[in-house]
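Peer 1: Prediction below, plus the sequence it came from.
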Amino acid sequence: MLATIFGGSNTFNVVNVLLLAILIVTVAVNQLLIWQMKDMLGMKKMSFSFFDSSFAKADSVKLSGDATNDAMKFVISQGQPAIYGPELNVSFDSVQPSMDIMKQFDPTYGQNKITLAGADLQRYINIGLKIACEYCCGAKGLVFQNGQAACGCAHSQAMRGLLAYLITKHGNQYSDDELLRELARWKGMYFPKQMIDKLTGQLQGQPFTPDTASLVLGVNLPNYGKNSAQAPLPSDINNLPSMVGGC
């Protein structure tokens, strides 16, 4: 039919133009929906995230006192993380590509495994036991007591890979709690809804877990209600986050 109307040689060009137009409209609509969703959540590029490319000083953070709003600020990060971001070319604005980069260093499953021993291995185990991929895996931590991976999902591989990288390359620049915070920042990007819900409840008085306590490390929290309290140091929390579901 198109050949009859437009002539044989023009048919292919007309179809291509129509397909291109449809593609452009689809991309534009998708982008509009994404920005509308971010606007509904309060995700402003300059004002939403507590964590940008480098941490704001605790005394300069402007928190609203609303638990949900502030939880969103703590959980969602933007830009490149300081120190290792430029080195690895990872960014909180490109979660999947960054995950693919970091997971290659996973000591168990990575294509470019980092081997740990001695004090570095013990540090890796201690931190890996305090955070887990509970929204994907059925494990209770990133690692077992012997340092082997407790879950094989990409989220866990990326967090273990980053932890091993930071311990071996920048171990003297981070405390254990600060290393845990870096993992928790990525966990927040992997599971934003779940982590926001979790932190919201803990800001209002539920017991903190090590991962969420690390996100508010060094921050003087406002009063979120009669049961709210300052978060303990992650290293002072003995309980591990509970795990549900499967991978």
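Peer 2: That came through, no problem. Numbering: from 1, shown residues only.
Peer 1: only C-alpha atoms for contact and neighbour calcs from this point on.
Peer 2: Noted.
Peer 1: so the spatially most central residue of the chain, which of the three states?
Peer 2: Closest to where the C-alpha atoms of the chain average out (C-alpha atoms, centre = their mean) is W186, at 2.1 Å. Assigned by DSSP: H, G, I helix; E, B strand; the rest coil, the conformation of W186 is helix.
Peer 1: Is it in contact with M159, as I believe?
Peer 2: Yes - counting by C-alpha atoms under 8 Å, W186 sits close enough to M159 to count as a contact (7.5 Å).
Peer 1: Tell me which stretches of this structure form helices.
Peer 2: In the chain, the segments counted as helices under DSSP state H are 2-6, 8-41, 67-75, 84-88, 95-102, 118-128, 154-170, 176-190, 192-203, 210-215.
Peer 1: also this one, for the comparison:
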Amino acid sequence: MSQGQVQSSGVSLQAIADRVIPKGIPAVYGSELGVSYDKPVDSLAVLGKLDGDLYPDGKLKYAQLDASAQKRYLALGKMIACEYCCGADSLVSPNGQPACGCQHSAAMRGLAMYLLINHPDMGDAQILEEMGKWKILFFPQPMLSKAVSFASAGKDLNTIDLTSNEFRNFKPAASAQGAPAGETTAEMNARMHPDQVQGLANAPEMVGGC
């Protein structure tokens, strides 16, 4: 996002939401699984049921992956987490089993296994991006708040940086937009227009159950 998109009164929350919130049906697997970015609650249930390592009636298990896919799955599971629900540091334990028992993490794990099995040509970055898109939909308020922090610092609003563990505890440093070094989200919100702060407050903190 360019500096011109960061308004003098703060940042444009609507512009950020339009930029980071996915819409429509996922191109590769959406029709196959019957999921849509526009129906996060229904899709959460579908994706969660793919995780057979957490749910007895789940469709896919770590043991079903071949050696190469298992290696990729473990790597992906370390790159992203469900910190806004259960506070876990990763989705997957070193033995390939769930590191978190919430439905959100099950959905992300289930999607990863599904894509590794059915679309192995997808790169790890592509799969991680898809997992991240659902994380944004599952946790609208904290993810939008983090996106605002990114924009305030002039940082690119790409899905992987926003949702992966690499920038998990991101706080904006001093920037051309005037964000003080180490500014907290609450402090950053204080610089925003009241309507934008209210918009963040009205966004659901979490979609579905933990």
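Peer 2: Structure received. As the structure is a prediction and not an experimental result, all values here were calculated from the model.
Peer 1: Overlay the chains and give the TM-score.
Peer 2: Comparison of the two superposed chains (TM-score structural alignment, normalised by the length of the second structure) gives a TM-score of 0.66, and 159 aligned residues with a C-alpha RMSD of 3.0 Å.
Peer 1: hmm, back to that, of the helices of the first structure, give the one that comes closest to C136 of the first structure.
Peer 2: helix 154-170 (8.3 Å; C-alpha to C-alpha).
Peer 1: and the gap between I22 of the first structure and V15 of the first structure?
Peer 2: Counting by C-alpha to C-alpha, to the nearest Å, the separation of I22 of the first structure from V15 of the first structure is 11 Å.
Peer 1: Kindly report the same for T168 of the first structure.
Peer 2: In terms of C-alpha to C-alpha, T168 of the first structure sits 55 Å off from V15 of the first structure.
Peer 1: of those two, who's got more company?
Peer 2: T168 (16 against 12; other C-alpha atoms under 10 Å).
Peer 1: That one -> the second structure?
Peer 2: Following TM-score structural alignment, the counterpart assigned to T168 of the first structure within the second structure is I117.
Peer 1: For that match, list the residues it contacts.
Peer 2: L65, A69 (C-alpha atoms under 8 Å, 6 or more residues apart in numbering).
Peer 1: Repeat the analysis, applying 7 Å as the threshold.
Peer 2: I117 of the second structure makes contact with L65, according to C-alpha atoms under 7 Å, 6 or more residues apart in numbering.
Peer 1: With A88 of the second structure instead?
Peer 2: Here A88 of the second structure is in contact with A81, C82, C100 (criterion: C-alpha under 7 Å, 6+ apart).
Peer 1: can you do 10 Å?
Peer 2: By C-alpha atoms under 10 Å, 6 or more residues apart in numbering, the contact set of A88 of the second structure is I80, A81, C82, A99, C100, G101, S105.
Peer 1: Could you do V90 of the first structure as well?
Peer 2: Counting by C-alpha under 10 Å, 6+ apart, V90 of the first structure makes contact with G79, Q80, P81, Y84, Q96, P97, S98, M99, D100, I101, M102.
Peer 1: now with 7 Å?
Peer 2: Q80, S98.
Peer 1: Identify the residue of the second structure aligned to it.
Peer 2: When the second structure is aligned by TM-score structural alignment, V90 of the first structure is paired with V35.
Peer 1: Next one: that match from P94 of the second structure, what distance?
Peer 2: For V35 of the second structure, the distance to P94 of the second structure equals 29 Å [C-alpha to C-alpha].
Peer 1: And stretch 80-91 of the first structure, end to end?
Peer 2: End-to-end distance (C-alpha to C-alpha), stretch 80-91 of the first structure: 4 Å.
Peer 1: Determine how far it lies from the middle of the whole chain.
Peer 2: Computed by C-alpha atoms, centre = their mean, to the nearest Å, the chain-centroid distance of stretch 80-91 of the first structure equals 13 Å.
Peer 1: What's the separation between S93 of the second structure and L74 of the second structure?
Peer 2: S93 of the second structure is 8 Å from L74 of the second structure, by C-alpha to C-alpha.
Peer 1: Have a look at those two and say which one is more surrounded.
Peer 2: Neighbours per residue, other C-alpha under 10 Å: of S93 of the second structure and L74, the larger number sits with L74, 19 against 14.
Peer 1: Show me what the more buried one lines up with in the first structure.
Peer 2: Checking TM-score structural alignment: L74 of the second structure goes with I125.
Peer 1: Enumerate every residue touching its match.
Peer 2: Contact analysis of I125 of the first structure by C-alpha under 7 Å, 6+ apart lists V143, Q145, G147.
Peer 1: just the buried members of those?
Peer 2: V143, G147 (16 or more other C-alpha atoms under 10 Å).
Peer 1: Tabulate the contacts of I125 of the first structure (JSON lines), appending distance to Y109 of the first structure.
Peer 2: Output for the contacts of I125 of the first structure, formatted as JSON lines (distance: C-alpha to C-alpha, whole Å):
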{"residue": "V143", "distance to Y109 of the first structure": "12"}
{"residue": "Q145", "distance to Y109 of the first structure": "17"}
{"residue": "G147", "distance to Y109 of the first structure": "12"}
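Peer 1: Nearest to D211 of the first structure among the contacts of I125 of the first structure?
Peer 2: The closest of the contacts of I125 of the first structure, once distances to D211 of the first structure are taken by C-alpha to C-alpha, is V143, at 14.7 Å.
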